[in-house]
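A.B. asks: Mind folding the following:
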Amino acid sequence: MTKHIFKITLLENGLNSIIKGIEYLNNYESNSKDLFDLKHGITFFHNGVELLFKEILSNKFGDEEIIDKKDSKLNEKYRIAKEKCISVFDLDKPVKTITFTTALQKITNQLKLDNNLKILLEQLQSIRNSLEHYGINKELEKVETLFLKLKFPMIDWLIENGISIPEALTKKWISLQQHILKNVFQLRGSTFIKEVNFEERHLEFSYIADYKKFIEHNPLTKISEDHFISYWETGNAKIKALNDGCVRILRKNPDLYSVSIKLMDINDIYSISINRDEIERFLKADFLEIENNWDDIFSNKYVYTKEYSLTFFDYFGTRNTIV
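C.D. replies: So this is what the prediction gives:
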């Protein structure tokens, strides 16, 4: 009789958990708004990161590196595994492995880990611990934007340490970015955002205003070329998106200091870059005043009034023809 084996590798297990986590997060952001989808997304994602940490430690330093040496029956388990000629991980009562916190400490001490990424992962751990062991009462936007901030440093670090990132994971994370930018920051044209990157207190991203390039990046889109063209060619849509987006993001995320945005159409590259101090000087108002009087101080004038929107863009932005 053929025995069917239930086998999933540590690497497969970790990647699957991250993908499953992002699927739950996408479901939360795109339609459900069910806080338990958010909870499951965080829990799965955290589990996936922990498993991939162990995969990297095991590959670089051996399986001993991920075994919890505080296991009181460790020596006995080693003996039984040797007698049976199997791994200590395949015993009926296998060895215990290290926790997320210990894995993060080992990674920090033995491998190059950016301090900013370490802080973000500690925040993830704190949120997961609250959900796992008690309950949670945190500002929702800070939880959601954590996954924007994690994407690029996390993926870059995993690739640097030998983890091949599946295309499915990249696509799902891009979709999550767009949903968060749309829902948390309420950005114009969030569907047309191509790339997002966080670096400490700076956020940068780009819009696609060229339909052919948009299709290359979103092959499954249902947006027609006519709809796409009408969106970007209506009124002063490109300038509106850049002016509104850069100030809105700072308004909606006090942790950020600066924002840079690019928008690429067939002929030109539009760029804008601002920081908090520059905006407060230009508007002669601090961000508390801007928040409380958004329409009067900024939006009505520098987004919806063409003359002033162009003045704002000329001050902070540039437009260069593609050669």
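A.B. asks: going forward, measure contacts between C-alpha atoms and count neighbours the same way
C.D. replies: Fine.
A.B. asks: where do the helices sit along the stretch 201-323 of the chain?
C.D. replies: Listed in chain order, the helices of the stretch 201-323 of the chain (DSSP state H, counting those that start in this stretch) span 211-217, 225-233, 237-252, 276-283, 287-292, 294, 300-302, 306-316.
A.B. asks: Please give the structure of this sequence too, so both can be compared:
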Amino acid sequence: MKFTLIDNGADSLKSAYENIEKLDELLEGGQHRIKDAVIFLNHGVEILLKLILKKHSPSLMFEKIPFYMDAKKKLKHDTTAKNVFDIDKSLKTVSLLEALKRVEFLCDIEIPESLNASILYVNGIRNQVMHYEVDLSDDESSRLVSKLKFCYEESVKFLEMHIENLSTIIEDSRFEITHEDYEDQEAEIYAEMQYEMEREAYLEDMHYEMQREMREEQEAHEQEMMESMYTDSHHR
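C.D. replies: Okay, here's the model as predicted:
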């Protein structure tokens, strides 16, 4: 298993989108969809903001830059470690709120106020979900769903300005195939191969038959010519 920052973030945004879309179909029982949308949207935005930071400098992703630099230095001389976390397990990346600040003030990328506010709102609900409990009225729940839709759309619009092909990557995320699907695909491939083999064999037979008929016609024509020449010479 390998999940890059963009894979991880896009996967979470895809899950958020699927849960948000499903809400429009439900009459009752959508609380878990709202919860999942909140968690995955918050996570996806946070991860992809860190990707933007990483593009400017990997150090910007880390809470304490000197600790990262020390781990990075040791990593160069450690052939068994894969990354800085293998060197220093206490390393922490920045929070979503800190990532927002660093993207805007260290990378000089302006984040629209409306988007920033919606991200902070969703993050506040996320913190309640993750660490305590949530108690929203029907009106507050409707407002949250509207905020989720706005936050998702505006986040993707903003992020894809700085991450190439993000929309396509999100669309292609969460792909999976079951054993049954695999077997069905294999059967289809085998059937297509069998059809092509039979078609080629048929075309070869047709070609051979045409060649045989042409030879027979040629031989018959030559026979007629010889008989005609023989008859003419005999009459003379």
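A.B. asks: ok so, going back, deepest in the core, which of the helices of the stretch 201-323 of structure 1 is it.
C.D. replies: Ranked by mean neighbour count, the helices of the stretch 201-323 of structure 1 are led by helix 237-252 with a mean of 21 (mean count of other CA atoms under 10 Å).
A.B. asks: what's that helix aligned against in structure 2?
C.D. replies: Aligned using TM-score structural alignment, helix 237-252 of structure 1 spans no residues in structure 2.
A.B. asks: And the strands in the stretch 51-200 of structure 1?
C.D. replies: 193-199 (DSSP state E, counting those that start in this stretch).
A.B. asks: can you give me the helices in it?
C.D. replies: In the stretch 51-200 of structure 1, the helices defined using DSSP H, counting those that start in this stretch lie at 74-84, 100-110, 115-133, 140-160, 167-183.
A.B. asks: Dump these to CSV, plus distance to Lys301 of structure 1 and mean neighbour count.
C.D. replies: CSV is the format used below for the helices of the stretch 51-200 of structure 1 (distance: least, CA to CA, whole Å; neighbours: other CA atoms under 10 Å):
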stretch, distance to Lys301 of structure 1, mean neighbour count
helix 74-84, 69, 14
helix 100-110, 48, 16
helix 115-133, 37, 16
helix 140-160, 27, 16
helix 167-183, 22, 18
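A.B. asks: closest to Asn31 of structure 1 out of the helices of the stretch 201-323 of structure 1?
C.D. replies: Nearest of the helices of the stretch 201-323 of structure 1 to Asn31 of structure 1, taken as CA to CA: helix 237-252 at 21.2 Å.
A.B. asks: So what's the residue count around Thr9 of structure 1?
C.D. replies: By the criterion of other CA atoms under 10 Å, Thr9 of structure 1 has 8 neighbours.
A.B. asks: Repeat that for Asp181 of structure 2.
C.D. replies: Asp181 of structure 2, neighbours per other CA under 10 Å, totals 11.
A.B. asks: Any idea which of the helices of the stretch 201-323 of structure 1 gets closest to Lys142 of structure 1?
C.D. replies: From the helices of the stretch 201-323 of structure 1, taking CA to CA, the stretch that ends up closest is helix 237-252, at 10.3 Å.
A.B. asks: how far does the closest one sit from the chain's center?
C.D. replies: 20 Å (CA atoms, centre = their mean, to the nearest Å).
A.B. asks: rewinding a little: JSON lines please, covering the helices of the stretch 201-323 of structure 1 and showing distance to Asn183 of structure 1.
C.D. replies: JSON lines is the format used below for the helices of the stretch 201-323 of structure 1 (distance: least, CA to CA, whole Å):
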{"stretch": "helix 211-217", "distance to Asn183 of structure 1": "21"}
{"stretch": "helix 225-233", "distance to Asn183 of structure 1": "19"}
{"stretch": "helix 237-252", "distance to Asn183 of structure 1": "11"}
{"stretch": "helix 276-283", "distance to Asn183 of structure 1": "22"}
{"stretch": "helix 287-292", "distance to Asn183 of structure 1": "17"}
{"stretch": "helix 294", "distance to Asn183 of structure 1": "18"}
{"stretch": "helix 300-302", "distance to Asn183 of structure 1": "21"}
{"stretch": "helix 306-316", "distance to Asn183 of structure 1": "24"}
